[in-house]
Structures are given as C-alpha cells and as structure tokens.
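1. Next input, structure requested:
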Amino acid sequence: MSDEVWLISRARACMKPTKSDPYAAKAWMITARSLFPNNFSIQFEAYSLEKAGKNVKEAAKLLEEMFVLFPNEPQLWEEIQEILEILQTEMSANSHKNFLTEIFAAVSTPTQCQMLLSVAQKISNTLEQCRLLLLAMRKFPNLVFEHGLKLLDTLQQAELEAKMKYPVNCYRKLFVCDVLPLVLQKVKKPELPAAQIYRWLQMSVEFYIMFVTQSPSFNTSSSNSPELLSPTKLSNRVSIPGLFDKECQVSDPWGSLLKLIILLGQLMDWDVPPDLFSEPREIQYKNIYSMYNRARQSRSPEQTRQVLYTTVVLFLECLYTYVSSVDPQSFLGPSASHTPLVLMEKFENESADEEPQAKKAKVQTESSPTIEGAESISNASRIINSFTTAFKCYELMHSTADLQTEFMKLCEIWHMETWTWMGHFQTDMLIYQGAFADAIAHLQNFSSTIKENMQLRSNLQMACCFYCLQKYSKACELVLNVIKDLPYTHDRPPASNLAETSGAKGRQLWLTKCTESEILPYCIQLLLAALKSKAFSAKGDDTSLGHMIVLLQYDWPKSEALFFEVLKKIKQQNSLVYNMFFNYVINVDILEEIAFLKTLEGGKVNLDILPTSTKVIAQQRTVTRGVNKVVKEDFKLTMVKQMGRSDEPVEKLIRTFLTNERISILKALA
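-> Okay, the predicted model is just below:
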C-alpha cells in the first residue's frame, strides 16, 4: 500500500459510523495534501470530505484548485458535469443537489465560466453541449459575442441532421426562445447575409405558431382554474422530447414572438415602430398600411418583405385570438369547457315593402359588413377586432402580385395547408365577404372532419348561407335539424336582441354563442324571414302566413310589428285558410286580433281556421241553411277555449309545431 493510499484510508476510517470523527479525518487530509500536493486522489478525497461535511466554501476552493491543477482527470469532469446538469434543471427537494449548486456558486466567476466552456467542449452530445453553452452565455453575457452565432449554427445544423419533422423540437426551441434573443440583444450588427436573417425569422414564426396551436400534452384534471384554462397559459406547458419540463415552458409565446420580430426588424433597419404590436388593433393595421404604401412607392424588395413579415405575424396573432375564442378545443383539447362561437348573417324584421334581407346580402357584398356581438360574450369587441384585423391583413397580403407570391412561399415553408384550425376563419371570411356559395362549398368539404362540438356551428352557418342565396327550403331544413338537436330546458330563453336594429346601414353579421338561449331565437327569426319572403311574394300562400303567425308568438311582443303586417296582408286578400291555427296559436293578443277580423269593424274577413274546414262542414250538412251560424258558434267556442291555453309554455309549443309540421313548413318554402 502506497503512502498516499494509506493516508486516505486513515481519513476514511475516522468517518466510519463507529468512530465518526470529522475533525480527525480533516487533520489526516491536511497532512496528506501537504505531503502530496500534486496527487489528485488525495485532493479529491479532501474535496469529498468537505462536501460530506456541507462546508461550501472549503469544497468550492478545493474544486477550483483541482480544476486548475488536474484538468484531465475523468473523475473531476464527472463531478463538474453532475453539478452543471443540476444547474440546468429545476430547483429540487434533494438537499444534495441543492448543495452542489451552492458549491458552484461559491467558485470564482472566471473559473465558473471556464468550467462551463471546458465541459461543453468535451461533451459529444450536441444537445447537452448547446445547453451548457447557453447556460454559460446567460451567466456570462460577454460570451455571446464569441459563441452566440456559432451556437445558432450548431442548433440549426443539429435539427437538420436529426431530420426533425415537427418544428416544435428541442433544437428549435433552444434556437428560437433562448439563444436567438440573447444574440439579437448583444450582437447589434452581425455580418450576416439577409437570407440568413429571414431564415431565422421563418423558423421563429413557425415554431411559435405551432407551439401555441398544438393541444397540451399534460393532464389538466388536477386544476381547472380560469388561469390554467386560458389558451395562452395552456400552450406554455407543451412537452418537448429531449428537454426538461422547465425548458419546455415559454412564459409568453406571443409576446416573445412579437419582441423577436421587432429585434430582427431593427437588425435589418426596418421602418417598424418599436411599440407596433402593443397598440390597439386599429392602430396596428394603420401602421402596417402606412408601411405598405411606402413600400409601393419605393418598390424596394426589402420594404416589401418588411410589410410581408409584419403583416403575417399580426395576421397570425389575430387569427389565433379569434379561433381560440370561436373553437376553444382547437388549442385547449377536449378538456375545454368554453362554448363555441358562431358568426352568421343578422336578420332584421324589415317591412314587407323593403328589399328582402337575402337580396340585400347578395347586392351589398362590396362594402364590408358590420359585426355585432351578443351581450353574453364578455370580450366580444376584442374578438371581433381580431377577426376584422386578420381579414384586412389577409386581403393586404393578396393585394399585389409580389406580396401574394412571397406569402404563398411562406405558406409552403410552414405547410400551412395542415393547419386545420384555420378552417373556421376561412368559413367566416367567406361569409364576411358575402361569398355564400363558396362558404357552403368550404363547409361541405370539411364536413367529415368537423368535430362534434362544432357541428351545430357548421349547420347554422350553412343554413345562413343557403338563406342568403334565397334557397329557403334548404336553409330551413338545416335550421329545423339544429332546433331538433337543441336541448329543451323547459324555461323560456331570454329575449334575443337580434331583432333590435342598431341603426347601421348595409349588411350586419352576428357573433354569438352556440347555446340554446342564443341559437333558438336566431333559428326562429331565420324561419320567419324565409316564410315572410315567400308569403309576401307573388307566389305567397296562406300556409306561409299561418306558419308566421305561429312563430311570431315566440318573441312576443317584439314581433308585434311584423304580425300587423301579416294582418294587413290577410285583410288585403280578405281571407285566410289555415286549419292548424287552433293547434298552435295561444297568444291572447293574437287571438283577439284574429277574432276581430271576423267582425264588421274588422272587415268581415273570411277565416277558414277551424280544425275542420268550413267547406267540409258545409259539405257534411244536408241542409245548408244555418251553416254559417253554426260555423260562427264553433268559431266563438273554439276561440274561448283557446284563450284558456294562453299559459302553456310557448317554447315547448313552438318546438312541437316545428317537429310535427316540418313537412308542411318545407313544402311552403319549396
């Protein structure tokens, strides 16, 4: 046994449980280090002894000395590597791991830096090497000048060599979220070709958009707080293979991307306001449009790209905000409990003399419609502004051949055709443009992939489009299907403000929740609008008028004005044949007005509305004298009896009517 080994064994013997004398062990090691200062085993044993005794300063001092004196010892590198690995992970409950980080913190700053760089050079694993260099640059910002650009190249090359098929991978995350911002903040004017910087830009946008739009891969059942259920919060916790949980998190994905765009823009001398993306939507688009006008005047390719990228990023951010509100499950996964939203044509109860709503929608597609949000949507204004801004950006990117070509190139690079969540925006954009036939085709193309929670939305929009194309029968068939699938709550839903005119001229769209209280009034209004178009046309018939009277009970007395138009029509033709009248009409006001029509003051209108037709009664009587008197008595008795039904729930009655008379309704609209 050598002297060195003997001294180490004596020190260890003092630390055995039977003796446990750390002071004696330390004395032996002081002696050993004095006698053999160049022996690594003795120095490492002394370090281990101080580490076991939780002596941070002494352990750090010994570690630093060994790093200088014994730079090639494998055991030392294993120790340093373990410490550096712990530094990259989250704070642990393990006291040993936390103690190792304290030792590293006590090492002098220059040695810390050298340790990080030296270990990074020795590691063969590219990802681990990049991690350590990133850690070094964060702790020692001056290293960014020397290693920043090299690290970006390394990560970019590593992603290519690994043949990563998905942008959200470990290399891209470190590149986009961690290294690139550091480099851009420190290296103001790197000597790089513009193509390289644009490539960084493309990689960054692609990463962030895929990061925020993929469903979370962690279990949310343990916590359902509103904060955790927001789209942005959930997207921060996407799991990325190869990275620690802490590394996978991005505190503010959109904020990080927007800051990155500004930094890259400054690098390329873009004429972009630093606060562009923090302004209200209207100001954001106004600034971009000003840039667009300057680019057109200068005809500079660089300015065109500047407009392209700022517009694309604003478009995608607005698009994400809108789609995450319209279909929360797109990004939050099945755990999302938020109700989908639907954008549809808004119907006003215009008078019979006015041009029908469907024709208005057809001829007014040149001017942009206004969008109104339901009162039940708390952030309706923000959602609507996001949609309209996204639409303007989309139009801007297709306004010139150059912009459109460049945008299509980006679409190919990012494989935008695989972004299924964009389908909702495309449908709504077509409706917004008044391209109803295209909207129907788009909805039908994606009908097989529509999720169950969005089926109601799809049917409503298709019905709305068919109505605007004056295909009333098909529109109402879809509406009747929607109503059939709506749950009956046994309570009268709150009166919809759909019929209230805002005073705005031109087309109006309606953004509302896919709930019974919002959808049922809209469906009934669409049915009324379709029946009205038929009833007041040259081909109008009494069945359409009768069906209207039944439906007008739903939103009484708001629908009173339209009812009086129906009465006016009945008076003009001096008759009404509708034998299912007493099956479904129970509103006292309506019953009184209809009864008044038979009086002398009311015009003595010929009403054939008893369950058994007046003509049939006349045919059944062998003696016709007194038939009219009998009919009058039957009418009075039936009317009195009907008054007693006035307390019946209207919604249930309307639903029964729509179910039982489905064929009659569709036939009337054919």
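
2. From now on I want contacts and neighbour counts done on CA atoms only, so please keep to that.
-> OK.

3. Test my guess that residue 50 contacts residue 59.
-> Yes - counting by C-alpha atoms under 8 Å, residue 59 is a contact partner of residue 50 at 5.2 Å.

4. Give me the more crowded residue out of those two.
-> Neighbours per residue (other C-alpha atoms under 10 Å) separate residue 50 from residue 59, with residue 59 holding more: 26 against 19.

5. Let me know the secondary structure of the more buried one.
-> At residue 59 the chain is in helix, as set by DSSP: H, G, I helix; E, B strand; the rest coil.

6. Let's compare: structure for the following, please.
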Amino acid sequence: MEMDLDISDEDYVIAMVKQSFPTDPFESRAWMLTAKSLYPANFGVQFQAYRIQKELQANIKGAAKCFSDLIGKFEEKEQLWKEIEAITKALRAEDDDTNRSTEFLCEMFKHMSTDVQHHLLVLTANHCEDTMEHCRLLLLLLQRFPVAISSYASNLVDTLCSAERHCYNTAINNPCRKILVCDLLPLLANEQDLNLDITEKQYYNVLVKAIQFYLYSMGFMQLEEQEDLKIEGAWQKLFTIVEFIGNQLGWDPTIGFSNTNWSKEGFWRKLLAYHRQVPPNFDEKQSCFTIFIFFCYCLDEYNFSTTPECSPGQLPITHVLVEAFLDPTLPVPPVEPKFKRRKNDAAPHPHISVEKPEMKQMINNFFMVVNCFEFIYSTERLKREFKKFCDCLKIDAYLNGFIIDYMVYKGKFDELIAFFEKSNCQVVSKNIRTAHVSYITKNYSACFEQILSILPLLSIRNKGNLSTSLVIGGVRRHLHFLPLTHFAVLQYCVKLLLRCITENLSSTNYNEYAIGSALVLTQLDWPQEDEFVPPIMEKIKLHGSFHFPLFQNYIINIELLEELTYLWTPQGGQITLDIIPHLGQRRIGTRGADKGAKEEIKQAIRRQIARSNEKLDDLLFKFLTHERAQILQTLI
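-> Take a look at the predicted model:
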C-alpha cells in the first residue's frame, strides 16, 4: 500500500496502525504505543488506540484506560460523544440486552475509576438537549452513584413533574410518570436519612401522582385512552412510596404500611385505635391519605374476590350481591363471627351466603370495605376529602360495584334505583337487582319485565350450575353472592317469578293459569321449591278441577305428575283434570267418565314422564319467553 507523502506525521502513524491491524495486530499495537507516546495531545491518535482495544475486545482494562484518557482531554470531539452515547445506552440496557458489544461496553465502564464513571454520566446528562433523555441519564447516575442523590434527586423530581405537566397534560401512563414512580421514588425510598430540597406541597403532589399511577395500573380507572399496564406487586410498591413520602413529611409511623406482618384486620384495628386516641401530633392529611389508600386496597381485594381466578380455558365468573330467599322449615345457618359486627349496630347483619365454603373470603372482604366506607362517612371531614379523592383519581366506575352491593346490604332500595338511573352499570347486574326491588315493592309485572330483559343476556359460554344456597332457614334477612352464570341467573329469576305468582295468587280468586305457571317454575330447582306444591295442590283439590292447556308443553317433573295423578283418583279427591286441549269441555273424571278420554289422560301423563330428562333450563327459557302475555295476566 502506497502512503501519501503529504500527510502529517500523526496521520502517517495512524495510517500504519490501521494498515497493519488486519494482518498483524501485534505490529499495529507497536505502532499505536509509539504514536501514543509521541503525540499524547492528538485526538486521532488517542481515539484510534481506544478503537483498537475495543475491536480486539480482549483487554477490557486497556480499553477502559484509553477511554478514561479521552474523557479527560477531548470532551468536545463529536466522535467521542457518539461513543459516550453508546456506553450510556448500553448501561440502560444492561439487564435486557445480551448483545456482545453491549456487554463489552458495560464491562469497560465497570473498569473505569468511579470518578470517571461519575464524570461521564454527569457530562452526558448535562450535554443532552432532550428532556426525557436528560432525566433517564440522571436516573442512571443516581442508580450507579447513590451518593449523588442528595445533589441531583430534587432537581430530577422537579424536572419530571414539570415535563409531565407541559408535555403530557392528563395522560397517567406517560414516560415522565413511569420514571418518577417506578424508578426514582423506589430508589429514594431505599436511602436512609435522606433530606431533599422538596417542598411539602410538592411531596403531596408526587404522592397523588404515585397513587393515581398504581390505581390506574390495577384497573381502578376507565379512561378514554386506556392502556394495558400491569405491575407485579403494585400494592407493596405503592405502600413503599407512601412510607417514604410519609417519612419525609414527618408522618406518625403508628399507622404506617411498613410492618412486615401487615394484615387488613390488624391494620384496621390499629387505625381505629389511632383515631379514638387522637394523638397530639395528629395530622389530618396523613389520616385522610392513609384511610383512602387502605379503603382502595380493601376495595381492590373485594372486587378481585368477586371475580375469582379461574382455571385455564375457563371464563371468569363475576358474583353480585342479591336479596335471596328464606324457608322457615329449613335449618337456621350459624351467625357470623363477632368481629364482623359493629358495636352500634341496632339490628343483626343479614346472613350472607356464597356458593362454596372456599369463597367465604368474599364475605370477609365485603365487610372490611363496609367498615372502612362507614368510617369514612362517619365524619363530614373524611366524607368531604373522600369525594375529592374520588373526583381527582376518577375511580367512580371501580367503586360503583361496591356501592350497589352496599345499598343492597343496607336495604336502601329507593337510593339503589336512583343510582341506576344516573350511573352506567353492568346490565345483567342492574336488571337482577331492579327485578328484586320490583318484587319487594309488589310491582310483580315490572319484576317480570326485568326478568324478560335479562333472559337474552344469559351467558351461553358460561353455563355454571344451579345454586344450593339461594334458600336458607330462619327469618333473618338473607343475601347471597350470585354468580352471573347461565344457570344461576336463570334460577334466581325463576325463584323471583315463582314468588311473584304465588303471592299474587294468594290474594286473588282461583287462577288456574297462575297455578299451572307456578308448577312449571318449581321444576327448575326441584326439590328446593317443593314447599310451594302442597298449598297449590290443596287449592286444586278444593276447587275440584285443574284446567291448564300448556300442561303437555311444560310439566315434566315426575313427582308433580304423580301428585296431580293422585288428585285425579278417588283416593285423592277425584278432581277433573283438563290437560288435553282437544278434549274441550268434556268432563274428565272417574265417576261416569268417558273411558276413552280417561285413557287419553293416562297416555298424556306417560308421555310427560318420558320427557322427564329434558333440559329444564331450555324448557323454562321457552316458557318465560313464549308465554309472556299469559304470565303477565297472572301478575295483574
């Protein structure tokens, strides 16, 4: 290779270094050592020395030394800045990127002196014109050099808050907020005896941002531009930030979240004791923030428990609190433990049931939210601040499910209907509760209309099972966490309608269509509803006949068929059983009856018995939808 004779001595040596490097690295290194000694102030020579060490990737210490020399002498050179940017980029990706070049740069950085490392990061951050990149570099500095926290953390907090305010307006899940909440605050929380130049107002502003961010990540808010943001261990991370900011604000640690043996029940008792004693250093802001955060934690656990985790391939099932039913002939369930009751309760709590014993935590979680909610609403100050929190953090949608359950629990049915009219609620959940309110106010036809609106919404993919807990013994009010599955919702609707028809029947004249409809409805949950059958059979017997044109369409329960057949015999009362439409007005009895008609009755009964294994949910669904007009007539 011919050399240009007009080049400088420095460029000549560099050219020789480059020329010999591919074929003889040792010769190239000799040229390089010579050049470094002869021209210590020449950037091209010194940078080429670094590049050779980097490309060989055999001598990390040598590369680190060369780069350290460059940092101290040639900070204004563009080539050097590109290399600095590559190093800082590698440091940020150290845990995620397994690229060989990234690994080398990270290792090289570790072999620099701490002074050079610190200087490099500060230099890069100050040189960066992009605000977000500047913040990321300062964060990197603080992560690598905790000693720098006292010098740079306050400015970084201020820069992040200012950048969010000017660049992202109302967006919660923005880069500034993520760095502040997920990276910077946890880093600061690990430091002992930290004294930052941050005002009390700014600390509270940061605390609200952290609460809002984590509640957003856990689904508390429903915003127009919702992004999926899942954070592992979100509550514990939020508690850590609350503890840190609380320490900076001088909060009383008595009601802090830092205890490793923390439990909802224990914290609740501690919170009550704290507010009963009202210590001299009582801080109203600490009280409000602590109670609100604890309430949100309990609310989240409650909402999570009402939609339990399901097995792979299955759909999650939501449970809603509904007014359930009583049968005085059944055993009385045990009373809940005393801790669930408040001392000033004038009346006992309703009994609350669940589908399975392992779901009882749902009840405990509900009572914990109830206790917290009632404590908040026990004083005007807490109630006022709570409403401010809800408005600021936009958690109404996440809160609505509990508010509805609470109104059901308290029996505030007028308020519940008013709430439905102004709130956007899940349709099936809303209509189920509205149907029951119509039932208890004896507006039976309105109850049936609500049931009809529910039927098309029944889940086809989530069939579920019939509940065995919708009816209990005793006279104490009964509530139940109803799973929103096909069978459970249909079962609840059928039970409601059955009670509407039988209660209306008892106060009116003999109505054979109402009696027939009631018998059809008892079949779905047989034998749980067999209590309704004896008084119905007694009415039929006293009347002496039973005319129900829809008999062959809908009555297939063997025990009901046996009861009716018995009433048709001389021993049972010898009633007229008019269940075959084409027999018209002919009297079908035993005494002097037409033998052919009698045989038709027997055949009809046999045909019904042969259908006893049909799907009852399909049968009842058909009955409710196809016979709407006739059913409504029984409810007027």
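
7. Just give the TM-score of the two.
-> Aligned and superposed, the two chains score 0.84 in TM-score terms (TM-score structural alignment, normalised by the length of structure 2); 603 aligned residues with a C-alpha RMSD of 3.7 Å.

8. Tell me where the stretch 201-350 of structure 2 has strands.
-> With DSSP state E, counting those that start in this stretch, the ranges of strands along the stretch 201-350 of structure 2 come out as 319-323, 325-326.

9. what's the average distance of the longest one to structure 1?
-> When structure 1 is overlaid, strand 319-323 of structure 2 sits 2.5 Å from its aligned residues on average, using mean C-alpha distance after the TM-score superposition for structure 1.

10. what stretch of structure 1 does that strand fall on?
-> On the basis of TM-score structural alignment, strand 319-323 of structure 2 is assigned to residues 341-345 in structure 1.

11. Just give me how far the matching stretch sits from the chain centre.
-> The chain centre lies 16 Å from the centre of stretch 341-345 of structure 1; the measure is C-alpha atoms, centre = their mean, to the nearest Å.

12. Also stretch 358-373 of structure 2?
-> 15 Å.

13. Same question for it: list its buried residues.
-> 362-373 (16 or more other C-alpha atoms under 10 Å).

14. contact partners of that stretch?
-> With C-alpha atoms under 8 Å, 6 or more residues apart in numbering as the contact definition, stretch 358-373 of structure 2 has outside contacts at 265, 291, 295, 298-299, 301-302, 305-306, 340, 352-354, 406.

15. Now the buried members of the residues you listed.
-> Using 16+ other C-alpha under 10 Å as the burial test, those include 291, 295, 298-299, 301-302, 305-306, 352-354, 406 as buried.

16. Give the aligned equivalent of residue 290 of structure 1 in structure 2.
-> Under the alignment (TM-score structural alignment), residue 290 of structure 1 maps onto residue 273 of structure 2.

17. Now for its match, how many residues are close by?
-> 12.

18. how about the strands in structure 2?
-> All strands of structure 2, identified by DSSP state E, fall at 319-323, 325-326, 351-353, 471-472, 478-483, 545-547, 576-578.

19. Adding distance to residue 189 of structure 2, write those strands out as a markdown table.
-> As requested, those are exported to a markdown table (distance: least, C-alpha to C-alpha, whole Å):
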| stretch | distance to residue 189 of structure 2 |
| --- | --- |
| strand 319-323 | 39 |
| strand 325-326 | 52 |
| strand 351-353 | 42 |
| strand 471-472 | 52 |
| strand 478-483 | 41 |
| strand 545-547 | 79 |
| strand 576-578 | 82 |
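
20. With residue 517 of structure 2 as the reference, name the closest of the ones you listed.
-> Closest to residue 517 of structure 2 of the strands of structure 2 is strand 545-547 (C-alpha to C-alpha; 11.7 Å).

21. And the closest one against structure 1, how far off on average?
-> Superposed on structure 1, strand 545-547 of structure 2 shows a mean distance of 5.2 Å to its aligned residues (mean C-alpha distance after the TM-score superposition for structure 1).

22. who's in contact with that strand?
-> 512-513, 540, 575-579.

23. Please convert the strands of the stretch 201-350 of structure 2 to a markdown table, extending it with distance to residue 443 of structure 2 and mean neighbour count.
-> Shown next, in a markdown table, are the strands of the stretch 201-350 of structure 2 (distance: least, C-alpha to C-alpha, whole Å; neighbours: other C-alpha atoms under 10 Å):
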| stretch | distance to residue 443 of structure 2 | mean neighbour count |
| --- | --- | --- |
| strand 319-323 | 16 | 22 |
| strand 325-326 | 18 | 18 |
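
24. hang on, the earlier thing: could you pull out the residues contacting both of residue 50 and residue 59 of structure 1?
-> Contact with both residue 50 of structure 1 and residue 59 is made by no residue, according to C-alpha under 8 Å, 6+ apart.

25. Show me which helix runs longest in structure 2.
-> Criterion DSSP state H: the longest helix present in structure 2 is helix 284-306.

26. Give me the mean distance between stretch 74-86 of structure 1 and structure 2.
-> Mean deviation for stretch 74-86 of structure 1: 2.0 Å (mean C-alpha distance after the TM-score superposition for structure 1).

27. Not counting its own residues, what contacts that stretch?
-> Residues from elsewhere that reach stretch 74-86 of structure 1 (C-alpha under 8 Å, 6+ apart): 44, 66-67, 70, 97, 100-101, 104, 115-116, 119, 132.

28. rerun at 6 Å
-> Here stretch 74-86 of structure 1 makes contact (C-alpha atoms under 6 Å, 6 or more residues apart in numbering) with residue 100.

29. same question, stretch 327-339 of structure 1
-> Applying C-alpha under 6 Å, 6+ apart, the contact partners of stretch 327-339 of structure 1 are 213-215, 340.

30. please redo it, this time with the cut-off set to 8 Å
-> By C-alpha under 8 Å, 6+ apart, the residues outside stretch 327-339 of structure 1 that reach it are 212-216, 220, 229, 231, 234-235, 323-324, 340-341, 421, 454, 513-515.

31. what's the span of it, first residue to last?
-> End-to-end distance of stretch 327-339 of structure 1 (C-alpha to C-alpha, to the nearest Å): 8 Å.

32. buried sites along it?
-> Neighbour counts using 16+ other C-alpha under 10 Å place 327-332, 336, 338-339 of stretch 327-339 of structure 1 among the buried residues.

33. One more: stretch 294-304 of structure 1?
-> With burial defined by 16+ other C-alpha under 10 Å, the residues of stretch 294-304 of structure 1 counted as buried are 294-295, 303-304.

34. Nearest to residue 561 of structure 1 among the residues you listed?
-> When those are ranked by distance to residue 561 of structure 1 (C-alpha to C-alpha), residue 294 comes first, at 53.0 Å.

35. Give me the distance between the closest one and residue 635 of structure 1.
-> With distances taken as C-alpha to C-alpha, residue 294 of structure 1 is found 77 Å from residue 635 of structure 1.

36. same thing with residue 190 of structure 1?
-> The gap separating residue 190 of structure 1 from residue 635 of structure 1 is 93 Å, by C-alpha to C-alpha.
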